[in-house]
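Q: need a 3D model of the following:
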Amino acid sequence: MTFKYAKHALLLATVLSTACGGETAETKPPAVAPPKPAPATPPAAEADPLGPRPNVDAPPPFTPPAPTVFRTANGMTVWLLERHALPMVAIDVALPIGSTSDPAGEGGLAWATASMLDEGAGSRGALDLARAIDQLGATLGATAGTDRSGVSLFVLKRNLGPAFDLLADVVTRPRFDATEWKRVHELWTNDLKSRTREPRAVASVVASAALYGADQPYGHPVSGTLASAAKIDLARVKRFYQANWRPDQATLVAVGDVTRAELTAALDKAFAGWKAPAGPAAKVAPLAEPKGARGRLIVVDRADAPQSQITIVRPGPTVADPDAVVAGRANIALGGSFTSRLNLDLREEHGWTYGAGSRVSTMRQAGTIGLSSAVHTENTGDAVKAMLNDAEVYATKGLTPAEVDLTRMMARVDVVQAYEHVASTATLLGNDAALGLPATYEAEAALRRDSATKADLDRVAQRYFHPKDAIVVIVGPQAKVLSQLAQVEGLPKPEFFDAEGNPRAAK
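A: Sure, this is the predicted structure:
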């Protein structure tokens, strides 16, 4: 190739290299940094035509109003809370008698007595009484609990007069018809049989018997047992009513669209004939020191159950303990809400259960702290370990600042909800009256609950929620859970109970 043609070939190669993106050392452009983007200029805020917004303080806590208190000529106490926004009235006649008043061996007597009050009263049989209540658009019912019995009424203001007469018949003139008693007793027995097949109810019965002792007032269930129900006849029910349902023990709570003058006129007309029998009212015996040892593990066998019901209990505050309302607020963070530690751990984190929680039950002479959850059988041991650990960490380290704020807000909501409806307000105040609390209790409790500091909550958590002396009750397939429970450090040797709270030999 001649020099001329070689020069042309070199030129052609250079052009092709450049066209295909190639670069020679001589033609490579120098590296140039990309330009920096200009800082974004935020858009100017539009002026509010109404002017600057004011700083709004946090809303104050709701302080429940206290009812007006007076007495009738026959010795009955009356609590009246007037609320005239809606034409509705709720009445609750409360007495301080409940399952704690049951004679020894006759558990459920107070409950059976209350169940018979609306099965015919005055001139009406059971069906006629039910029809009369329905025609007025009212609701009326009688019930008994641990420390109280009562009759409740809810009715529109325009029907208060005739409905009040029906209420008075139920409270003061129950018929105690033998035919109705036979039906009520059969239903009662069937309900008790059904209870033995409900794991959560069984766990509650067994836990109370283990914590307080089955022979103690708080150790037997409100509705009794199959054994005690078999001993109770209509004659016993009548004697219990005569001795305990008396005006000098009763408090009538009225909430809603009714004035004192209107209520007094209705009381004088309907309750004038209700007189206290001669002699003082019976007193509930003081609670003896529970005989059951602390730190127990109890198993109730349900061989075919796909789940295990776990219930963990320990002593709590009485209703008169100043720490009771603070404990109720502290419980929100441990197990009293969906976002509580127990539910987030067992349900959200591990998926062992549909829900886990805890509650504080306060009574006249006793109190109970209870943790509970129904878990998949194969997770029983892990769930027990987690629940005990969650409670121990909570009691030892206390609440986080976020939990302090959350429990305050949720406790405020609970108070407001309790006073939203006249019926729930009447029930709440009726409970207070039956427990011997003053009419100002709810206002004082709301202030104490809301003003509790982190130090107050931590102290109560340490006092009541630590599981070191707790009783653990498992209702589930014994053959599948015992080996799991043996792996949980610190659990004592298991004991075995039946569904009615009676100890039994190991299988």
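Q: when you work out contacts or count neighbours from here on, use the C-alpha atoms and nothing else.
A: OK.
Q: burial count for Ala85?
A: 8 (other CA atoms under 10 Å).
Q: surely it is within a strand?
A: No: Ala85: not assigned to a strand; according to DSSP: H, G, I helix; E, B strand; the rest coil it is coil.
Q: grab the most central residue of the chain for me.
A: Arg359 (6.0 Å; CA atoms, centre = their mean).
Q: and that residue, what helix or strand is that in?
A: Element membership of Arg359 [criterion: DSSP states H and E] is strand 353-362.
Q: for the helix or strand immediately after that strand in the chain, list every residue counted as buried.
A: Where DSSP H and E defines the elements, the next helix or strand beyond strand 353-362 is strand 367-376. By neighbour count on 16 or more other CA atoms under 10 Å, the buried set for strand 367-376 is 367-376.
Q: just stretch 340-357 next, same as before
A: Result for stretch 340-357 [16+ other CA under 10 Å]: buried residues 340-348, 352-353, 355-357.
Q: to compare against the first, here's another:
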Amino acid sequence: MKSFLTSLFLTLSLASPLRAEVDIQEVTSPNGVTAWLVEEHSIPFTAIEIWFRGGARLDAEGKRGASYLMTGLLEEGAGELDAQGFAEAAEELATSFSYNVYDDTLTVSAQFLTENRDEAVALLRSSLIEPRFDEDAVERVRGQVESIIRSDAKTPNTIASKKLNELAWGDHPYATSISGTLESVAALTRDDLIEAKDRVLTLDRVYVGAVGDITPDALGELVDELLAGLPETGPDLPAEAVYGLPKGGETVVEFETPQSVALFAHEGIKRDDPDFFPAYVLNQVLGGGGFASILMEEVREKRGLTYGVSSFLAPRDQGALIMGQVASANDRIAEAIEVIREVWADVAENGVAEQQLEDAKTFLTGAYPLRFDGNANIAGIMVGMQAEDLPIDYIATRNDKVNAVTMDDIKRVAERLLRPEDLHFVIVGKPEGLEKSE
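A: Take a look at the predicted model:
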């Protein structure tokens, strides 16, 4: 049955043509909840996406990992249904739910057929309003989380990420893993999970997007039915994260492996910064464009120091980084780091070539419509737009913003954003030529 449902929803979600022009309607429910809707009545199927701002950073003090464990339990029984009964009910209705939590958001995704809409919404509502948190389910999912934590402790990329976040964000929740520690997860009680749910799933920070066979009036009623009973407000968000990554240099974490992994970063740019689009295009040229990027050309193609190197913008709600990653043999990682620093400094001083800029804009604008490959993806994009406070016509104007980026913009933002003297590397492995830090 599971494979049938997967095939069904894949078929339905891809039934809509690829498009970057969507007619978004703003819907206000009778209870005052705002939702964005794209009507698509050609198939009897709807996808809905719900985001709650706050996410794992709302864990109570001393309860790190509570939101993560709680989210993993939302479909493990609700109301009168235990875990098995809930799964069987979802299969019988041919509906699909997923729940995920991140640093800044908790997300709920649902897909259902029009003929089963009322029953599917009732089942989804029960998971949000009255999850059971049965002891056997809690212990089973707790064991899964503990297994993830143990695995992460042996994974170089995860070790590097954990160390970099710890250095960058100090005592902010961003500094620690959303999954918690073995000690914090072991100590979580059922009451802690109930508290975590009530802290994160609140009406004051909810965003809703829907795409499919549903009218505005029906969506408004659905939203109120689905969310009724959630707390009106949640706790205050943590204070803005204070950036503290060491200025320049390297942090080495020794790990027995023939290849070192390195993450590198310094302070970045927020999503609502007026220079975000020039920074986005700049990063595409610098390290976001795969084999077309400058970093790949210099580190891999010219010198053969790695199979892959990249850079990316990481704008969280309460703190932003520009980051990158590379892996290389222990006896070559020091050279790879040196080349990356040189590229960073060169682009900061000289910008990029005109053809590189044009190629990046061509790729970014041409690839954009490929994101709209189904109802669920469009719903997710719309909710992300709301969470980032983007205008409802953003999809129609986004490529114009990319195309408007000029060489002068790139030069200005490269000088502002790229700080080679601040670039700090966290290396996990046994790198030669670099001093061990811990």
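Q: just give me the mean distance for the strand holding Arg359 of structure 1 relative to structure 2.
A: On superposition with structure 2, the mean distance recorded for strand 353-362 of structure 1 (mean CA distance after the TM-score superposition for structure 1) is 1.3 Å.
Q: helices and strands around that strand, which ones?
A: Under the contact criterion of 3 or more CA pairs under 8 Å, 6 or more residues apart in numbering; DSSP states H and E, strand 353-362 of structure 1 touches helix 324-334, helix 341-343, strand 367-376.
Q: turn those into TSV, including distance to Pro401 of structure 1.
A: Output for those, formatted as TSV (distance: least, CA to CA, whole Å):
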stretch	distance to Pro401 of structure 1
helix 324-334	11
helix 341-343	14
strand 367-376	23
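Q: which stretch among these comes nearest Lys4 of structure 1?
A: The closest of those to Lys4 of structure 1 is helix 341-343. By CA to CA, the value is 90.4 Å.
Q: tell me, that closest one lands on which residues of structure 2?
A: When structure 2 is aligned by TM-score structural alignment, the counterpart of helix 341-343 of structure 1 is residues 294-296.
Q: contacts for that stretch?
A: 285-287, 290, 308-310, 340, 343 (CA atoms under 8 Å, 6 or more residues apart in numbering).
Q: Leu371 is in contact with the residue nearest to the centre of structure 1, correct?
A: Yes: with contacts counted by CA atoms under 8 Å, Arg359 of structure 1 reaches Leu371, the gap being 6.7 Å.
Q: give the residues shared as contacts by those two.
A: Taking CA under 8 Å, 6+ apart as the criterion, Arg359 of structure 1 and Leu371 both touch Gly335.
Q: if I look at the counterpart of Arg83 of structure 1 in structure 2, how far off is Leu370 of structure 2?
A: Under the alignment defined by TM-score structural alignment, Arg83 of structure 1 corresponds to Glu40 in structure 2. Distance, Glu40 of structure 2 to Leu370 of structure 2, using CA to CA, to the nearest Å: 18 Å.
Q: of those two, who's got more company?
A: Neighbours per residue, other CA under 10 Å: of Glu40 of structure 2 and Leu370, the larger number sits with Glu40, 18 against 13.
Q: now the more buried one. Nearest residue, chain neighbours left out?
A: Gly212 (4.4 Å; CA to CA, 6 or more residues apart in numbering).
Q: what's the match for the one you found in structure 1?
A: Using TM-score structural alignment, Gly212 of structure 2 sits opposite Gly256 in structure 1.
Q: what do you get for Ala239 of structure 2?
A: Matched to structure 1 by TM-score structural alignment, Ala239 of structure 2 sits across from Pro286.
Q: show me the contacts for the nearest residue to that match once chain neighbours are set aside.
A: Leaving aside its chain neighbours, Pro286 of structure 1 sits nearest to Gln365 (7.6 Å; criterion: CA to CA, 6+ apart). If you count contacts by CA under 8 Å, 6+ apart, Gln365 of structure 1 has them with 286-287, 318-319.
Q: what does Gln365 of structure 1 correspond to in structure 2?
A: Match for Gln365 of structure 1 (TM-score structural alignment): Gln318.
Q: distance of its match relative to Pro278 of structure 2?
A: Distance from Gln318 of structure 2 to Pro278 of structure 2, by CA to CA: 21 Å.
Q: same check on Ser147 of structure 2?
A: According to CA to CA, Ser147 of structure 2 and Pro278 of structure 2 sit 41 Å apart.
Q: for the helices and strands packed on strand 353-362 of structure 1, which one sits closest to Tyr218 of structure 1?
A: strand 367-376 (9.5 Å).
Q: can you report how many residues neighbour the equivalent of Arg125 of structure 2 over in structure 1?
A: If you follow Arg125 of structure 2 across to structure 1 using TM-score structural alignment, you land on Ala168. By the criterion of other CA under 10 Å, Ala168 of structure 1 has 23 neighbours.
Q: mind checking the SS state of Ala168 of structure 1?
A: Classified using three-state DSSP, Ala168 of structure 1 is helix.
Q: one more: Leu388 of structure 1?
A: Looking at Leu388 of structure 1 with three-state DSSP, the answer is helix.
Q: repeat that for Lys436 of structure 2.
A: Under the three-state scheme (three-state DSSP), Lys436 of structure 2 adopts coil.
Q: residues contacting it?
A: Counted by CA under 8 Å, 6+ apart, Lys436 of structure 2 has contacts 251-254.
Q: the nearest residue to Pro65 of structure 1 once chain neighbours are set aside: neighbour count?
A: Leaving aside its chain neighbours, Pro65 of structure 1 sits nearest to Ala443 (6.6 Å; criterion: CA to CA, 6+ apart). Neighbourhood size, Ala443 of structure 1 [other CA under 10 Å]: 16.
Q: doesn't Ala443 of structure 1 belong to a helix?
A: Yes: counting by three-state DSSP, Ala443 of structure 1 falls inside a helix.
Q: pretty sure it sits against Thr63.
A: Yes: if you go by CA under 8 Å, Ala443 of structure 1 and Thr63 touch, sitting 5.5 Å apart.
Q: residue in structure 2 matching Leu136 of structure 1?
A: Match for Leu136 of structure 1 (TM-score structural alignment): Leu93.
Q: its match contacts Glu119, doesn't it?
A: Yes: Leu93 of structure 2 is in contact with Glu119 according to CA under 8 Å; the separation is 7.5 Å.
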